[in-house]
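Participant: Can you look at this prediction? I've put the sequence above it.
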Amino acid sequence: MELISPTDLIFLLGESREHPMHVGGLSLYELPDGAGPDFVRELYEDVVAIEDFQPTFRKHPATLLGGVANVGWAYDDDVDLDYHLRRSALPSPGRIRDLLELTSRLHGTLLDRHRPLWEAHLIEGVPDGRFAVYTKVHHALLDGVSALKLTERTLATDPEDTEVRAPWALAPKMRSRSSAASPVNRLLRTVTDTAGAVAGVAPSTIKLARAALLEQQLTLPFGAPKTILNGKIGGARRVAAQSWPQDRIKRVKRAAGVTVNDVVLAMCAGALRAYLLERQALPDTPLIAMVPVSLRSEADAHAGGNQVGAVLCNLATDLEDPALRLATISDSMAGNKKVFAELPKIQAMALSAALLSPLSLVLLPGVVGNTPPPFNVVISNVPGPRQPMYWKGARLTGNYPLSIAMDGQAVNITLASNADQLDFGIVGCRRSVPSLQRLLGHLEDALKDLERAVCD
């Protein structure tokens, strides 16, 4: 049995019916030229035949003698693939609205802890001769970056490559020397590294305090206003998804002298501002976004577990001028990232943990309703494939990441690059964030406003 790491244990202990703790993804594929009516069925049969399961896809929380749970991982030697891989179809005539409604229901249900913590759904009947794949995996097994990289490795850049690969059969692409060590050595290394991090933070305390507080370069939690997005949530979810050409976003980037991520954050800021305005719920002070930042090196890009840091960003939703809003967002991100850039990775993770620690308070009764939120929304930009990708010749036309909503954080916006486009996936509480799909229209309007403000 393998002990569950403290980071991964947080996602297990924090899960409830109202707070499913899995990350997911909705992928759209275009059938290859000449594909027959049985293409999806044959693809399903090819995938079912792949029964080589890597350890990540065989494990679930173990229950020890005496009923003690969530201490270690148990590994299934015989995975029931018929349970984990499911074939579905939309009611005819299938619409994208029907696909998103099905995905919303699937994303709101808990994974069975008595089985390995993942599912995949192959969905037929999507309009325009397409099919879809919805996958979900518990955040205790993989973070969003790892999950996306695994999916990417099942695909090919050559449309003539018809080999079918499945993510559960793919071994980690790279293994560091430490990952090959014995469990005892890995545990000792973890204890040593953690002790070193604690000791290492002390000498940089004065430097951090000066940078973060005196120079006000670091946005700190609990400076966010309370909004309708920051109350208690239910367990049902609604998802929305749409793609935008990268050329449009890069045109704004070049004209304003900012980063692509700055433009993305400004799009989200404009959309949230418009959504709250139409509900007469826009606060006078700016919304604050938590922006995850990957702390992985190339050597561990495909490893399991979680290596994610975070910065807080001023979204400037109190400003009506989209150009000024973009400039404010860019300045906020640059100042926050400067603080992290001056720290070793393990200390940067410790600082991220301090910024995210208020999220643990949502588990305490009455906290969400009686305290200001640490931040208002999570916005994550995940790197994806840079060129067209294919699965048995079927072209990947959309790859929408879907993440986690929780008490005090009723909306999550995650996007991934996909060849020449950016694919946005939005997850929200079905009850407390009505008409979630309107955010898609507001994102388009926000991008148009930025184009007029800085490009014309």
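Facilitator: Thanks, I have it.
Participant: rest of the way, CA atoms for contacts and neighbours
Facilitator: Will do.
Participant: pretty sure Gly398 contacts Tyr29?
Facilitator: Yes: shown here, Gly398 and Tyr29 form a contact pair, counting by Cα atoms under 8 Å, at 7.1 Å.
Participant: how about the residue nearest to Ala266 when sequence neighbours are not counted, what does it touch?
Facilitator: Nearest residue to Ala266 in three dimensions, chain neighbours excluded: Leu326, at 5.4 Å (Cα to Cα, 6 or more residues apart in numbering). Leu326 is in contact with Asp262, Val263, Ala266, counting by Cα atoms under 8 Å, 6 or more residues apart in numbering.
Participant: Closest to Phe57 out of those?
Facilitator: Nearest to Phe57, judged by Cα to Cα, of these is Asp262 at 35.4 Å.
Participant: Distance-wise, check the closest one relative to Leu396.
Facilitator: Distance of Asp262 to Leu396, computed by Cα to Cα, to the nearest Å: 26 Å.
Participant: Got another one to weigh against that:
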Amino acid sequence: MTRIERLTPTDLINLYVESPTSPARVGALVLLDARIELPALRRRVADRVSSVARLRQVISRPRWPGGRPIWVDAPNFDVDRHVRECALPSGERLTDLAVRLTNQPFPHGQPLWRMWLVNGLPGEGAALVFAMHHVVADGLTTIRMFTALADDHPVLPSPRPQPMPTWPALVRDNIASRIAALRTLRRPRIETWRQMAGLRHAPRTSLNGPVGARRRLDVVTLDLRRAKTAAHEHGGKVNDIVLALAAGGLRALLRSRTERTDDVRLHATVAVSLPETGAAGEGNRTGGYAMRVPLEPDVRRRLHQIARESADAKRRQAPTAGNGLLIALSRLGVLRWFSRRQRMINFVESNVAGPPMPMRILGATIRDVIPIGTVVGNMTIGFLALSYAGKLIIAVQADADRHPDLPVLLAAMCREADQLAIRAAPEEVRLRVSRSRV
């Protein structure tokens, strides 16, 4: 019997929220300490991708009443179409190339992912840019999929190809799933919605506005062990460190624009991973909670305040409450309209735990993994943190045209990281890779 794999309501959020200038993407920029060859990389991907169903599948939309879109095996899947090589243009930063590649449209009718090998970097290193549509995976799942390419990762058996489900089978499955959904309806958590209602009026700042097409990606790198120690000393967790530095950077940015920061508490959506319900390591399993982020001038007091705020928000809110609102808006067909006009949230933040030990791909050691995310709607800046091999990498992704003064934010984040003594040693930071113009 053919297994029917439908897009989840959370998947559909990521499908419907994007626009031509703000594609929903997740990915990573991976820095290697040695060059690798394209044919060898394609063979490695071909060997490993067969065990990850989503990388071989496309979206099919059944006619009514066949239900939500489904995942089906792509006809004539060819790894060579997805794994390519490119050069770093003269004068372009590697991070800028990565976000430009990540936001390129995916060819119609093919699985929604791409990988680029970037050789010819200064020194002996290389880079990989891995990009997927957000409907395929969230940040954690993206890292899991990528680690399947590591030298020491086991080669898993390939599942049998699945034929396209018949239309009667889709109709029966749709009816059964709707009946099951009605049976599992639960009363909403009143306290959760009450908490979210209190956040519906975010401070009016220049952080919110129409998101354009150009992106900028910059990185602040911390020592993970020292970040954990600093967080615990202030009653918080590593994610509170990320939020505290983000708030300090945003405070400096807004002050440089002569915007009010005293007694201002920005509103943030903090992403969290949900328990797995489907195939292990596949799909979107992201929820989140909304919280107020103080712009207290002193970083230590701010960190302590944020630790209290985040603990309170997690205690009061279900991590799926925000998803429920977005799912309802997507079903009404107004999600994109809402995302461009919402006044609840100023910025987004996420933190993904990556591999604790260094990995190797085709003999090359992975030095750094920089997460790449989505900037959509009217939230023009986001903070994505990823821990890898003893480092905590905070990627700041922003609308390049709305934030030409982003270095002000980055300088403040680095300055406050130094005050907390959690910044990675200079020799550990190798992320500013670019080629000079000739």
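Facilitator: Cool, the structure landed. Model, not experiment: these values are computed from the prediction.
Participant: quick revisit: so the residue nearest to Ala266 of structure 1, which of the three states?
Facilitator: helix (DSSP: H, G, I helix; E, B strand; the rest coil).
Participant: for the stretch 251-400 of structure 1, what spans make up the strands?
Facilitator: 288-294, 308-314, 377-382, 390-391, 394-402 (DSSP state E, counting those that start in this stretch).
Participant: so who does Phe413 of structure 1 touch?
Facilitator: Not quite, residue 413 of structure 1 is Ile, not Phe. Val377, Val378, Ile379, Ser380, Leu402, Ser403, Phe424, Gly425, Ile426, Val427 are the contacts of Ile413 of structure 1 under Cα under 8 Å, 6+ apart.
Participant: How about Thr365 of structure 2?
Facilitator: Applying Cα under 8 Å, 6+ apart, the residues near Thr365 of structure 2 are Leu32, Asp33, Ala34, Pro358, Met359.
Participant: And the last one? What does it align with in structure 1?
Facilitator: When the two structures are superposed using TM-score structural alignment, Met359 of structure 2 falls opposite Met389 in structure 1.
Participant: Am I right that its match is in contact with Asp161?
Facilitator: No: counting by Cα under 8 Å, Met389 of structure 1 does not reach Asp161; the two are 10.4 Å apart.
Participant: Counting neighbours, go ahead and name the busier of the two.
Facilitator: Met389 (23 against 14; other Cα atoms under 10 Å).
Participant: Burial check on the residue mapped onto Val433 of structure 1 from structure 2, number of neighbours?
Facilitator: Matched across to structure 2, Val433 of structure 1 falls on His403, judged by TM-score structural alignment. Residues lying near His403 of structure 2 (other Cα under 10 Å) number 18.
Participant: And the helices in the stretch 51-200 of structure 1?
Facilitator: 81-84, 96-107, 144-153, 183-201 (DSSP state H, counting those that start in this stretch).
Participant: so what does the following helix or strand past the last one touch, helix or strand wise?
Facilitator: Towards the C-terminus, the helix or strand next in line after helix 183-201 of structure 1, according to DSSP states H and E, is helix 205-209. Contacts defined by 3 or more Cα pairs under 8 Å, 6 or more residues apart in numbering; DSSP states H and E place helix 205-209 of structure 1 against no helix or strand at all.
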